[in-house]
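Engineer: Sequence first, predicted coordinates after that:
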Amino acid sequence: MRRIVVLTGAGISQESGLQTFRGADGLWNNEHIEHICTPEGFRRDPLRVDRFYNDLRARLPAVHPNAAHLALAALEQAARNGQWPGHLTIITQNIDDLHERAGSQNVIHMHGELLRLRCTHCGMTPTWRTDCYPDTPCPGCHTPALRPDIVWFGEMPYHMDTIAQRLAECDLFVAIGTSGVVYPAAGFVDSVADHADTMLFNLEVPSGPSAFEQIIPGPATRTVPAWTRDLLDR
């Protein structure tokens, strides 16, 4: 049975029209990272941080899964139905819910989820689709101690033990639409080098040396569906 781990980054969601954090028109061009993406920034000005993530949350319903999201979901569904002899795990650096809306179930959000909050008092992580402010009470303990359930700079990504296990078990590691510069995700390809094949789907070929054995340039909406169709036709 083929065990595939797919790492997705901002590039796959960008093709759905979702503005990325990095890049020429990135969200961080309008905000200082230390103000909105660090625990210190939240402690200093929680209202500013809440308003930033409220705005992102409000935009999400207008964005829809694209052909790459749907292709990955179809591959997972084929495995569940016994139509493809494999297992697919998606590790995403993205905080949107596009993989889930496409139909994927085996999704690990290593950087948290935009549609979830975390109570710093009781630890509850409620699903959240409306605005949140510093005085918004936690639905569990009723304390106004909610924050975005997002991994900020200086914080440990989520589910790292599970991610390490999936990487150790896989025989194919695929990265889609990720710059590959933010650790620990940037080190995933090196961690599987002794036991798994590696592929990179990216809009452009990296300018420098790459640790990936195979690089497929082009938009993920074209290249990923072609790859999954090939897997299902074998």
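Structural biologist: Yep, that arrived. Predicted, not measured: the structure shown is a model, and the values here were computed from it.

Engineer: from here on, contacts and neighbour counts on C-alpha atoms
Structural biologist: Will do.

Engineer: the strands in the chain, which residues?
Structural biologist: Assigned by DSSP state E, the chain shows strands spanning 2-8, 86-92, 107-109, 112-119, 146-150, 172-176, 197-202, 214-217.

Engineer: could those be laid out in CSV, adding distance to Asn66?
Structural biologist: Converted to CSV, the strands of the chain look like this (distance: least, Cα to Cα, whole Å):
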stretch, distance to Asn66
strand 2-8, 13
strand 86-92, 15
strand 107-109, 16
strand 112-119, 19
strand 146-150, 23
strand 172-176, 13
strand 197-202, 15
strand 214-217, 17
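
Engineer: What residues does His121 make contact with?
Structural biologist: Residues near His121 by Cα atoms under 8 Å, 6 or more residues apart in numbering: 141, 143, 145.

Engineer: Isn't the second one up against Pro137?
Structural biologist: This means Thr143. Yes. Counting by Cα atoms under 8 Å, Thr143 touches Pro137, with 5.0 Å between them.

Engineer: do you know how far Ser16 is from Asp97?
Structural biologist: Ser16 sits 12 Å away from Asp97, taking Cα to Cα, to the nearest Å as the criterion.

Engineer: Okay, one more to line up with it:
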Amino acid sequence: MEKIVILTGAGISAESGLSTFRDEGGLWAQHRIEDVATPEGFARDPALVQGFYNARRVQASKVQPNAAHEALARLQRDWPGDVVIVTQNVDSLHEAGGAKDVIHMHGTLAGALCSACGHRWTAPPEMAVGESCPACARPTARPDVVWFGEIPYYMDEIYDHLSSASIFAAIGTSGQVYPAAAFVHEAQAAGARTIEINLEPSPGASGFDERLVGKATQTVPRWVGHLLAPHS
């Protein structure tokens, strides 16, 4: 059966109340990206970075999945083939909406990482500067989030899925950050039909076979319903 590979970005969680890089107001508007989302920023001011991600963790704990998250979980449950969800988001809204085995290419707010030994564990609600790794005991805990300049997680697995995709969808993502911006080309090279679903067309929208424009909570359930109609 046909495999569907879906890439989601900040736009799918925005309607649940999580701010994006480009929102005026909100957490991101209060900081420069290079100060809170780079290894250099963490080395320079770990207290600022830990405080920023503690605030993001609190924000994420207060929101609920929306109709778009729930529709993708329904697609995963009812589609006769595989549905692989890859997300650039670090929240857990896909899982809260019922999705399984989500590939978090940029890590998760719920995770902690030892920058010394690479051990991972569940982050406490508030991470302190100099928090110890439970594996090596060094005071080198950081958020398990991929920062600018770092390599996203699970890339080999993602490319394997793209190479066998029959349908590729990019939902709520700007399409400007690599390597994710190139996923549509990988999927097309494998013969997949491609669709972008976004609040407004991205700069790379013309590279997709099909485009749906509108709120994710409206467009994604409609698209899922269209896909599942022949199988219901």
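Structural biologist: Sure, I can see it. As the structure is a prediction and not an experimental result, all values here were calculated from the model.

Engineer: ok so, going back, TSV please, covering the strands of the first structure and showing mean neighbour count and distance to Arg166 of the first structure.
Structural biologist: Listed next are the strands of the first structure as TSV, based on neighbours: other Cα atoms under 10 Å; distance: least, Cα to Cα, whole Å:
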stretch	mean neighbour count	distance to Arg166 of the first structure
strand 2-8	21	7
strand 86-92	21	8
strand 107-109	19	10
strand 112-119	21	18
strand 146-150	23	22
strand 172-176	23	10
strand 197-202	22	14
strand 214-217	16	21
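
Engineer: for the second structure, what spans make up the helices?
Structural biologist: For the second structure, the helices defined by DSSP state H occupy 10-14, 26-29, 33-36, 39-44, 46-61, 67-78, 93-96, 155-163, 183-189, 216-228.

Engineer: Between those, which one is closest to Val86 of the second structure.
Structural biologist: helix 155-163 (7.6 Å; Cα to Cα).

Engineer: Buried ones in the closest one, by neighbour count?
Structural biologist: Buried positions in helix 155-163 of the second structure, judged by neighbour count with 16 or more other Cα atoms under 10 Å: 158, 161-163.

Engineer: and that helix, what other elements does it pack with?
Structural biologist: Judged by 3 or more Cα pairs under 8 Å, 6 or more residues apart in numbering; DSSP states H and E, helix 155-163 of the second structure is in contact with helix 183-189.

Engineer: what's in contact with the helix it packs on?
Structural biologist: Residues outside helix 183-189 of the second structure that contact it (Cα under 8 Å, 6+ apart) are 159, 162-168, 170, 193-194, 207-208.

Engineer: Going by distance to Glu70 of the second structure, which of those residues wins?
Structural biologist: Nearest to Glu70 of the second structure among the contacts of helix 183-189 of the second structure, counting by Cα to Cα, is Ala170 at 16.3 Å.

Engineer: Now do the same for that closest one: its match in the first structure.
Structural biologist: Under the alignment (TM-score structural alignment), Ala170 of the second structure maps onto Ala175 of the first structure.

Engineer: what residues are up against that match?
Structural biologist: 6-9, 199-201.

Engineer: Give me the nearest residue to Ala96 of the second structure, chain neighbours excluded.
Structural biologist: Pro65 (6.2 Å; Cα to Cα, 6 or more residues apart in numbering).

Engineer: I'd like to know how many residues surround that neighbour.
Structural biologist: The local packing of Pro65 of the second structure (other Cα atoms under 10 Å) involves 19 other residues.

Engineer: Could you double-check that Cys132 of the first structure sits in contact with Asp55?
Structural biologist: No. With contact defined as Cα under 8 Å, Cys132 of the first structure and Asp55 do not form a contacting pair (10.4 Å).

Engineer: neighbour-wise, which of the two wins?
Structural biologist: More crowded of Cys132 of the first structure and Asp55, by other Cα under 10 Å: Cys132, with 19 against 12.

Engineer: From His64 of the first structure, how far off is the more buried one?
Structural biologist: Noted for Cys132 of the first structure: a distance of 23 Å to His64 of the first structure, by Cα to Cα.
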